[in-house]
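A.B. asks: I'd like to go over a predicted model; first the sequence, then the structure.
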Amino acid sequence: MIRYRSILAFVLAGIAAFLVSCSSPATTAAPTYTEAQLAQIERYSADVQELRDRLLEIPPLVQAQRWRDVETFIHGPLGELRFRMGNLARSLDPKVQPEARAAAQEVFEHLIAIDEAAKARDNRKALSNYNGALADFETFLKLVPASEQPVAFVPSAFVNTVQ
């Protein structure tokens, strides 16, 4: 009986080791960008971030019921937003582009709804679409790679100067 337990334990250990060695974790490679692509993405991202910061000017205008100013602001300073977000989305990794374009489209749809709310003088619709635009904007910006990439090789001459 002890022999059978020993043999059974040995066989189960062998099967477990075989199953573990045959399986492999699913690995996905992060999108890689060249330095030139990262520089371009950083320029586009700065432009888009600047317009995102300007978006914060809408709620005070809505609360003050300055509807003409809301319409002018959407068509004026935020008029370039579609172009700049489109440029940024096109410069991203092809795997991320469809999601970035969809998020950008959602931002534009919310801006159109804010414009319609301004024409109808509807505070509630304007502010709810403003919140939706901010949420979709954040979704879009999460798809943009961080500007700081890990450095693979740092020459020893620069090690002491980097703090």
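C.D. replies: That came through, no problem.

A.B. asks: alpha carbons only for contacts and neighbour counts from here, please
C.D. replies: OK.

A.B. asks: in the helix ranked longest in the chain, what's buried?
C.D. replies: What stands out as the longest helix in the chain, according to DSSP state H, is helix 97-120. Residues of helix 97-120 classed as buried by neighbour count (16 or more other CA atoms under 10 Å): 97, 100-101, 103-108, 110-115, 117-118.

A.B. asks: hold the first one in mind and look at this next one:
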Amino acid sequence: MSNLDFTANSLQGSQVDLKQYLGKVLLIVNTASNCGFTPQYKGLEAVYQQFRDKGVEVLGFPCNQFGHQEPGNSDEIGAFCEKNYGVSFPLFEKIDVNGSNAHPLYKHLKAKAPGLLGSEAIKWNFTKFLVKKDGTVFKRYAPATAPKELVEDIEKLLAE
């Protein structure tokens, strides 16, 4: 099994094979529309615009497991993100990132890049993972870490 041997449904409902992203640096983030960190959508979009032509993809996975801050359906989530933050990077259907129903991608990310004190659980919305071009997980970042703070690491991974 390769590091990106997963599928996920796009916000529009079509199945996406994540292996298509091999060869790119990935910034994977669990998102929510009603969170104190929601303005990070703007920063995520800025990173995407800065690096998308250089081989970076930002992948957003809406999640309603933290304070029920993503109650909307796919259409509502997409409209909110586009209208309020101009999001053009790929968004996927709402998933669980913790618990027995956690998406397999997130089970993999958490195992490869545990958080503080080795905890695998995602603590809140906008936890970020950087993934190398070969699909291996590089690092986990806390929700409070602004997307622009990842630029140096992104540039390092692009140079590899």
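C.D. replies: Noted; the coordinates are in hand. Nothing here was measured: the structure is a model prediction, and the numbers come from that model.

A.B. asks: just give the TM-score of the two.
C.D. replies: For these two chains in superposition, a TM-score of 0.24 is obtained (TM-score structural alignment, normalised by the length of structure 2); 74 aligned residues with a CA RMSD of 5.5 Å.

A.B. asks: picking up where we left off before, can you give me how far the very next helix or strand once past the longest helix of structure 1 is from the chain middle?
C.D. replies: As assigned by DSSP states H and E, the chain's next helix or strand after helix 97-120 of structure 1 is helix 123-142. Averaging C-alpha coordinates over helix 123-142 of structure 1 and over its chain gives two centres that are 14 Å apart (CA atoms, centre = their mean, to the nearest Å).

A.B. asks: list the buried ones in helix 123-142 of structure 1?
C.D. replies: When neighbours are counted by 16+ other CA under 10 Å, the buried residues of helix 123-142 of structure 1 are found to be 123, 125-127, 129-130, 132-134, 136-137, 139-141.

A.B. asks: can you name every helix or strand that that helix contacts?
C.D. replies: Helix 123-142 of structure 1 sits against helix 58-63, helix 97-120, with contacts defined as 3 or more CA pairs under 8 Å, 6 or more residues apart in numbering; DSSP states H and E.

A.B. asks: same thing but 7 Å
C.D. replies: In terms of contact count using 3 or more CA pairs under 7 Å, 6 or more residues apart in numbering; DSSP states H and E, helix 123-142 of structure 1 is assigned the packing partners helix 97-120.

A.B. asks: now do the helix it packs on against helix 123-142, angle only.
C.D. replies: In terms of direction (axes from the mean of the first three to the mean of the last three CA atoms, to 10 degrees), helix 97-120 of structure 1 departs from helix 123-142 by 160 degrees.

A.B. asks: so what touches helix 97-120 of structure 1?
C.D. replies: Applying CA atoms under 7 Å, 6 or more residues apart in numbering, the set of residues contacting helix 97-120 of structure 1 from outside is 67, 70-71, 82, 85, 89-90, 125-126, 129-130, 132-133, 136-137, 139-140, 143.

A.B. asks: the strand or helix carrying Lys110 of structure 2 packs against which elements?
C.D. replies: Lys110 of structure 2 is located in helix 104-112, with elements delineated by DSSP H and E. Applying 3+ CA pairs under 7 Å, 6+ apart, one finds that helix 104-112 of structure 2 makes contact with no other helix or strand.

A.B. asks: next, the buried residues of that helix.
C.D. replies: Of all the residues in helix 104-112 of structure 2, those buried under the rule 16+ other CA under 10 Å are Leu105, Tyr106, Lys107, His108, Leu109, Lys110.

A.B. asks: what's the closest of these to Lys139 of structure 2?
C.D. replies: Each of those was scored against Lys139 of structure 2 by CA to CA, and Leu109 proved nearest at 9.2 Å.
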